[in-house]
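Engineer: With the sequence up front, the predicted model follows.
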Amino acid sequence: MKTSSRRARILVGAKLGIPIAIGYIPIGIAFGVLASSLGLKIGIGVALSSILYAGASQFVGVGMMAAGASTLEIVMTTFILNFRHFIMSSSLSQRLPETIGKRFLSVLAFGVTDESFAVASVQPQRVLDPWSLLGLNTIAYLAWNSGTLMGLLLGDAIPPSLSASMGIALYAMFVGLLVPGLKNDLPMVTVTLTAIATSTLIFYLPLFSGLASGWRILIATLIAAAVGSKLLAKSAISDIGNRQNREA
């Protein structure tokens, strides 16, 4: 009975992740084609997607490999680009039950991506179901790796014009996931606009022109997270106050 309940909750999360999976497959194919064109073996390409599992870092990483960059340079660049995952995982952990073990938390943290974080963040319940989150992360992970394998196997069979156009699917998917969750949610709208404004300023201001893109993303994320934490805290206090007034 317990196993059946968990399976049902995993399926709930998997259904939420279907739009992500649809978007990840073409991008994974594009990565696989790129890796194949740069001479990477199928095993290495699959390992990058299954172990690293970080879209932007994978594209940058294979490019650096092809350019002859050192291992340290590749590792440091990947670390900077992915540092925001610490923030996203920490944010989600605050909405998970305190009874979850560290091993389960580690599995959930590994599967967090920008898109799965966006979907989980806009869920109405304050305490997230860890099994649903596992389902959400799993379907995205399988889609990304399936796309990568297809791209590696197809290789040069896909026209360059088609593989290049696949990259825009990531941005379209992210916007499609984010916008519905912003309806009637002023704190989330404010956080989103803060992130957009900060990212735009950092990109165009000469002061930050020497910063790597990973650091720019991190700075914008930290500022938006700081604004969001204050707004969401105020919202939570307001909800508690309203609930107490109704009970009184």
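Structural biologist: Structure received.

Engineer: alpha carbons only for contacts and neighbour counts from here, please
Structural biologist: Noted.

Engineer: ok, now how distant is the closest residue to residue 122 other than its chain neighbours from residue 232?
Structural biologist: Counting by CA to CA, 6 or more residues apart in numbering, residue 181 is the residue found nearest to residue 122 once chain neighbours are left out, at 5.2 Å. Counting by CA to CA, to the nearest Å, the separation of residue 181 from residue 232 is 15 Å.

Engineer: one step back: okay but the residue nearest to residue 122 is in contact with residue 124, surely?
Structural biologist: No. Taking CA atoms under 8 Å as the contact criterion, residue 181 and residue 124 are not neighbours in contact, 9.0 Å apart.

Engineer: The structure to be compared is supplied as follows:
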Amino acid sequence: MNNAISIDQKTESHFKKGLKIGIPVSIGYIPIAIAFGLLAKSAQVPDIVTLMMSLMIFAGASQFIGINLMAAGVAYWEIVFTTFLLNVRHFLMTASLSQRLPKKTSKKVLAILSFGVTDETFSVASTQQEKELRPTFLLGLNSITFVSWNIGTWIGVFIAVGLPTSIQSSMGIALYSMFIGLLVPSLKKSKETIVVVSIALFVSSLFYWVVPYVIQLSSGMQIICTTVIAASIGALMFPKEEMK
């Protein structure tokens, strides 16, 4: 009986830790989600479609691109294909996080956790000091960001339409501010992070300034290639012992 209570307390503790660590990300998500709701409203996308996108897709970049493509009258299959390419990086992120979860974690739990992984939650989770991440920790982290994204979408669709245009347009900068806020503390703590980020910046610059003269790649493919190259070099330079 005592063992069961102890396990429950540990589970609750890990979940609460995920919620607590996810607060800065969730705060940053709200203005971005509001901006998404406003964009969808201005594009005359039905409210139910906008709300269901945040509820079922939960991928900010894909949702913004999807709205723009809808407004441009692009065929549905092209929207699906474009957003698929943009989100291929999620295979890499979830595969990386799965290596730090207990081996006994069921596939159902992995599927639930993978749905909530975003660029920001991945950044937060992957920079945790613990070798092994608890599924309940990731669940707490993903849950608070998912809820805040949907709350922001509702605000954007039903409330924020009356805000001044200058305030509406300024919300997009929140994404960049949040990334900087997540990145800087990690740079202070980890030499490896500094090196990998520097490699990613260099590779991304090459794709932006040099590669277009040789071959045209979509922004989604540039992100994927940059991620793979920087992560591969980082893995070779800083190998980690496999967890048992």
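Structural biologist: Structure's in. What do you need? What you see is a predicted model; the values in this text were computed from it and never measured.

Engineer: circling back: more neighbours, residue 181 and residue 124 of the first structure?
Structural biologist: Counting neighbours by other CA atoms under 10 Å for residue 181 of the first structure and for residue 124 shows that residue 181 has the greater number, 18 against 9.

Engineer: Show me what that one aligns to in the second structure.
Structural biologist: Residue 181 of the first structure maps onto residue 186 in the second structure, with residues paired by TM-score structural alignment.

Engineer: any idea which helix or strand comes after the strand or helix carrying its match?
Structural biologist: Secondary-structure assignment from DSSP states H and E places residue 186 of the second structure in helix 174-189. Where DSSP H and E defines the elements, the next helix or strand beyond helix 174-189 of the second structure is helix 191-209.

Engineer: quick one: that next one to helix 174-189, angle?
Structural biologist: Following axes from the mean of the first three to the mean of the last three CA atoms, to 10 degrees, one obtains 140 degrees for the angle between helix 191-209 of the second structure and helix 174-189.

Engineer: what residue of the first structure takes the place of residue 61 of the second structure?
Structural biologist: Structural alignment places residue 61 of the second structure opposite residue 56 in the first structure (criterion: TM-score structural alignment).

Engineer: Quick one: residues contacting the alignment partner in the first structure of residue 27 of the second structure.
Structural biologist: Alignment note: residue 27 of the second structure maps to residue 22 in the first structure; criterion TM-score structural alignment. Applying CA atoms under 8 Å, 6 or more residues apart in numbering, we find residue 22 of the first structure in contact with residue 143.

Engineer: Please identify which helix or strand holds residue 22 of the first structure.
Structural biologist: Applying DSSP H and E, one finds residue 22 of the first structure within helix 18-37.

Engineer: mean deviation of that helix from the second structure?
Structural biologist: By mean CA distance after the TM-score superposition for the first structure, the fitted helix 18-37 of the first structure averages 0.5 Å away from its aligned residues in the second structure.

Engineer: counterpart of stretch 105-117 of the second structure in the first structure, which residues?
Structural biologist: In the comparison with the first structure, stretch 105-117 of the second structure aligns to the range 100-112 (TM-score structural alignment).

Engineer: same check, this time on stretch 218-234 of the second structure
Structural biologist: Counting by TM-score structural alignment, stretch 218-234 of the second structure falls onto residues 212-228 of the first structure.

Engineer: Spatially central residue for the second structure, please.
Structural biologist: The centroid of the second structure falls nearest to residue 118 when counting by CA atoms, centre = their mean (1.9 Å).
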